[in-house]
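Q: okay, here's the prediction I keep looking at, along with the sequence it came from:
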Amino acid sequence: MPELTTLGKAIGAGFAMVGALGPGIGIGLLVQGALQAIGRNPDASGNIQTNMILGIVFAEAVAIYCLVVALIILFVLQ
């Protein structure tokens, strides 16, 4: 039965990491939009870059939470 428990934990951790797909796609779209905006208006690059970095940080936090949940499933739950 330990093999079944290990398999269940691996599948659960994999499903937990599916939540990291959204932030990855969101960060890509965010950077794309920021680069297009800087290309249209280079004078506003400082403000655009600051807002882009804040958006990346908030999106990346969600991915880190998914990683923490996956690690808890793998190593803490019995």
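A: That came through fine. Residues are numbered from 1 along each chain as shown.
Q: contacts, neighbours, all on C-alpha from now
A: Fine.
Q: quick test: name the residue nearest the centre of the chain.
A: The centroid of the chain falls nearest to Ala63 when counting by C-alpha atoms, centre = their mean (3.0 Å).
Q: this is the comparison structure:
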Amino acid sequence: MNIDLTYSGLAALGSGLAVIGAGLGIGKIGSSAMDAIARQPEASNKIQNAMIIAAALIEGSALFGIVTTLLAVFK
């Protein structure tokens, strides 16, 4: 068995898990933000700002995971 092929497969699996995790996290943030805005419409600006910051941090960590797996493949 070729060791490079094994690393490529594991890197693809890791990249996929990073993207799935980010999608679930951003979906949960959006859902919770919509619930919070429905309960307190006057606080929608603060909730939206917090939601965008949290989504950007999750997206950044997913991108870091993808870049790390690509570095593992093309070392």
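A: Here it is on my side, so go on. As the structure is a computational prediction, the values presented were derived from the model and not from experiment.
Q: from Ile37 of structure 2, how far out is Ile47 of structure 2?
A: 7 Å (C-alpha to C-alpha, to the nearest Å).
Q: let me redo that: Glu59 of structure 2
A: 22 Å.
Q: more neighbours, those two?
A: Glu59 (19 against 16; other C-alpha atoms under 10 Å).
Q: which helices and strands sit right next to the helix or strand where the more buried one lies?
A: According to DSSP states H and E, Glu59 of structure 2 maps onto helix 44-73. For helix 44-73 of structure 2, the helices and strands in contact under the criterion 3 or more C-alpha pairs under 8 Å, 6 or more residues apart in numbering; DSSP states H and E are helix 3-39.
Q: tell me what the helix it packs on is packed against?
A: Partner elements for helix 3-39 of structure 2 (3+ C-alpha pairs under 8 Å, 6+ apart): helix 44-73.
Q: rewinding a little: ok, and the closest non-adjacent residue to the residue nearest to the centre of structure 1?
A: Ala20 (4.5 Å; C-alpha to C-alpha, 6 or more residues apart in numbering).
Q: I'd say the one you found and Ala61 touch.
A: No. Ala20 of structure 1 is beyond contact range of Ala61, at 9.7 Å (criterion: C-alpha atoms under 8 Å).
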